[in-house]
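Visitor: test case, fold it:
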Amino acid sequence: MNYQYLLFEQKDDALIITLNRPEALNAINTHLMKELNRFFNRDIENHRIKGIIIQGAGEKAFAAGADIKEFEGLSAAEAEIMSTYGQETYFAIEQCKIPVIAVIKGFALGGGCELAMACPLRVGGPKARFGQPEVNLGLPPGYGATQRLVQLIGRSKALEMLLTTDMVDVTEAHRLGLVNYIANENEELSLALKIVEKLATKSPIGIQKVIECVNAFSDKEKDGYYVEAAAFGVCAGTEDFKEGALAFVEKRKPIFNGK
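Guide: This is a model prediction of the structure:
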């Protein structure tokens, strides 16, 4: 894979993706966004993995938002296209059949916070800070924060963060549900790897269908209950279900093959 702003490293069942713009606090410019889009919509098929971890290079930031320099001179139509493309990219991450875990050290602001929210699971270090400062520029968020933040922490608190632009630390983020796990300093990645290790013991088909069903909750064109029932039926006919049921009866750990 030929990528300029993303670094890749595989450790056992986990693929670690590093946003590699430390000199710009990993701000998400057009090129980095295109690389994320390309990977999650195409190149992901080249990997045999059970979990994906996204982290930022360096200790200061996961991603400090979009690259504001690229906003200069944008027409309304061009700005809408940029927003739509970013949303499509983050949808691909959110809907990925392989669970994606964000590892946040330092700042996750604007588009960086939105990227973290698109990941099904989030691990925060003690110095992690979250915020949506777009209204300070006279803009609403463009990559999904007005929707995902409401889903994660509720309408009232989401509006507070979006309107005041106040940041929250990792303790408050965890209390609100914006972060799933708090890790000790320098142990953020190792915790994420342990989570992938646990996920690797589960049925890949079951995990894929859980993600699909949960995403149906926020899809106005789908009936989440119907999606769940259909997924339940599909999984009931798989080899993984037969193995899981047999292992339960035999009181042993199941060995799933993803079929």
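Visitor: going forward, measure contacts between C-alpha atoms and count neighbours the same way
Guide: Will do.
Visitor: for the stretch 101-250 of the chain, which segments count as helices?
Guide: Ranges of helices within the stretch 101-250 of the chain are 111-118, 145-153, 155-164, 170-176, 188-199, 204-216, 224-236, 239-250, based on DSSP state H, counting those that start in this stretch.
Visitor: list the buried residues of the fourth one.
Guide: This points to helix 170-176. 170, 171, 173, 174, 176 (16 or more other Cα atoms under 10 Å).
Visitor: now what about it, what contacts it?
Guide: 124-130, 152-153, 179-182 (Cα atoms under 8 Å, 6 or more residues apart in numbering).
Visitor: which among the residues you listed end up buried?
Guide: For the contacts of helix 170-176, buried by 16+ other Cα under 10 Å: 124, 125, 126, 127, 128, 129, 130, 153, 179, 180, 181, 182.
Visitor: the second one and residue 75, how far apart?
Guide: Between residue 125 and residue 75 the distance, using Cα to Cα, to the nearest Å, works out to 38 Å.
Visitor: wait, residue 181 sits on residue 128?
Guide: No - using Cα atoms under 8 Å, residue 181 is not in contact with residue 128; the gap is 11.5 Å.
Visitor: which ones are touching the residue most central in space within the chain?
Guide: For the chain, the residue sitting closest to the mean C-alpha position, by Cα atoms, centre = their mean, is residue 119 at 1.3 Å. By Cα under 8 Å, 6+ apart, the contact list for residue 119 reads 93, 94, 99, 100, 101, 102.
Visitor: do that again at 6 Å, thanks
Guide: The contact partners of residue 119, taken as Cα atoms under 6 Å, 6 or more residues apart in numbering, are 94, 100, 101.
Visitor: my guess is residue 20 contacts residue 57, does it?
Guide: Yes - taking contacts as Cα atoms under 6 Å, residue 20 lies within contact range of residue 57: 5.3 Å.
Visitor: Proceed likewise with the subsequent sequence, for comparison:
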Amino acid sequence: MEASAPARPSAQDSGPLVTYELRGAVAWIALNRPNKRNAINDALLDALGAAITRAGAEARAVVLHGEGPCFSAGLDLAEHRARSAEEVFHHSRGWHAVFALIRRGRIPVVAALHGATVGGGLELAAACQLRVADDTTFFALPEGQRGIYVGGGASVHVARLLGASRMADMMLTGRVLDAAAAERAGLANYLVPAGTAPARAGELAEKMAGMAPLTVLGVLHALPRIQDMSEEDGLFVESLVAALAQTGPEAAARLADFVEKRGAKVAGPGT
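Guide: Coordinates of the predicted model:
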């Protein structure tokens, strides 16, 4: 499923389903169904795909967040209807295609999370390169308790972050992880006080927006693929990407700055 133009909201929604703001080199994209806890329906998914595509053309990084009480409560079950097995298959593949715009895009995406980040909302967060969770965030995969199965990529991407055993626990028992537990498990990269996730995500996005494009390309496109390769194949690809990045025009200037003591040195945490 290709990303279409921003979809019109349904009669129950007011305003655009996804908002977009370019702040310098960072695109700020927000899920905007606060009265529906940012539940994801097909129209919102299409609008999100269009926003991510636009950001790839004019920004260097993205902050993705949710308006209202939470990041996203997942699939809009109120609009869920009976589907045949074939229809469910293609519906799931449509989610995969939009989320792939994030995972395989040109620029990194930082998710700023608060409140419910469950079901499809968790799958969306897992598609992002980094996740900043505030103290109010909680994570769940309630599909197992509802007699259905995940369809937005959790079997691959959430399981890779948490491990298959932890994901199975969440699906089989309905276990909910708070923000601190999610950080310990590797699901959240950063844990911040309530209400501060967008600000922290913005700081990270600004830092990533200033990175050399060839380095970003390697991190976004080579690193995930290397995880699926044999050791020797992975090391070979690493060497190829190193050769590409280290001979790029920006690398020479940045390395010269460091050698000539114009560049910042690595400092300890909190310095």
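Visitor: format the contacts of helix 170-176 of structure 1 as JSON lines; extra columns: distance to residue 146 of structure 1.
Guide: Shown next, in JSON lines, are these (distance: Cα to Cα, whole Å):
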{"residue": "124", "distance to residue 146 of structure 1": "21"}
{"residue": "125", "distance to residue 146 of structure 1": "24"}
{"residue": "126", "distance to residue 146 of structure 1": "25"}
{"residue": "127", "distance to residue 146 of structure 1": "24"}
{"residue": "128", "distance to residue 146 of structure 1": "21"}
{"residue": "129", "distance to residue 146 of structure 1": "18"}
{"residue": "130", "distance to residue 146 of structure 1": "14"}
{"residue": "152", "distance to residue 146 of structure 1": "11"}
{"residue": "153", "distance to residue 146 of structure 1": "11"}
{"residue": "179", "distance to residue 146 of structure 1": "17"}
{"residue": "180", "distance to residue 146 of structure 1": "20"}
{"residue": "181", "distance to residue 146 of structure 1": "23"}
{"residue": "182", "distance to residue 146 of structure 1": "24"}
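Visitor: what about those residues, which are in strands?
Guide: Using DSSP state E, the subset of the contacts of helix 170-176 of structure 1 located in strands is 124, 129, 130, 181, 182.
Visitor: same list (those) but as TSV, adding distance to residue 233 of structure 1.
Guide: Shown next, in TSV, are these (distance: Cα to Cα, whole Å):
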residue	distance to residue 233 of structure 1
124	36
129	42
130	39
181	32
182	36
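Visitor: measure the equivalent of residue 223 of structure 2 over in structure 1 to residue 188 of structure 1 for me?
Guide: In structure 1, the residue paired with residue 223 of structure 2 is residue 214, using TM-score structural alignment. For residue 214 of structure 1, the distance to residue 188 of structure 1 (Cα to Cα) stands at 26 Å.
Visitor: which position in structure 2 pairs with residue 240 of structure 1?
Guide: So residue 240 of structure 1 corresponds to residue 250, using TM-score structural alignment.
Visitor: out of everything not next to it in sequence, what's closest to its match?
Guide: Once flanking residues are discounted, residue 250 of structure 2 sits nearest to residue 212: 6.2 Å by Cα to Cα, 6 or more residues apart in numbering.
Visitor: trace that neighbour over to structure 1, please.
Guide: So, by TM-score structural alignment, residue 212 of structure 2 is matched to residue 203.
Visitor: go through structure 1 and flag its longest helix.
Guide: helix 76-94 (DSSP state H).
Visitor: what range in structure 2 matches it?
Guide: Under TM-score structural alignment, the match for helix 76-94 of structure 1 is residues 85-103.
Visitor: now the matching stretch on structure 1. Mean distance?
Guide: Stretch 85-103 of structure 2, aligned to structure 1 and superposed, deviates on average by 0.9 Å (mean Cα distance after the TM-score superposition for structure 1).
Visitor: which residues are in contact with that stretch?
Guide: So stretch 85-103 of structure 2 is contacted by 1, 49, 127, 151, 152 (Cα under 6 Å, 6+ apart).
Visitor: stretch 205-223 of structure 2 now?
Guide: For stretch 205-223 of structure 2, the external contacting residues (Cα under 6 Å, 6+ apart) are 60, 61, 245.
Visitor: switch the cut-off to 8 Å
Guide: Residues from elsewhere that reach stretch 205-223 of structure 2 (Cα under 8 Å, 6+ apart): 25-26, 60-63, 103-110, 129, 237-238, 241, 244-245, 248, 250-251.
Visitor: can you check stretch 47-65 of structure 2 too?
Guide: Contacts of stretch 47-65 of structure 2 (Cα under 8 Å, 6+ apart): 2-7, 17-18, 20, 22, 24-31, 71, 98-99, 101-102, 105-113, 198, 201-202, 205-206, 208-210.
Visitor: now list the buried members of these.
Guide: Listed as buried from the contacts of stretch 47-65 of structure 2 are 3, 6-7, 17-18, 20, 25-31, 71, 98-99, 101-102, 105-113, 198, 201-202, 205-206, 208-209; burial here means 16+ other Cα under 10 Å.
Visitor: in strands only, show me those.
Guide: Those of these lying in strands (DSSP E): 18, 20, 26-31, 109-113.
Visitor: CSV for those, including distance to residue 259 of structure 2?
Guide: Shown next, in CSV, are those (distance: Cα to Cα, whole Å):
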residue, distance to residue 259 of structure 2
18, 45
20, 40
26, 30
27, 33
28, 35
29, 38
30, 41
31, 44
109, 31
110, 31
111, 35
112, 36
113, 39
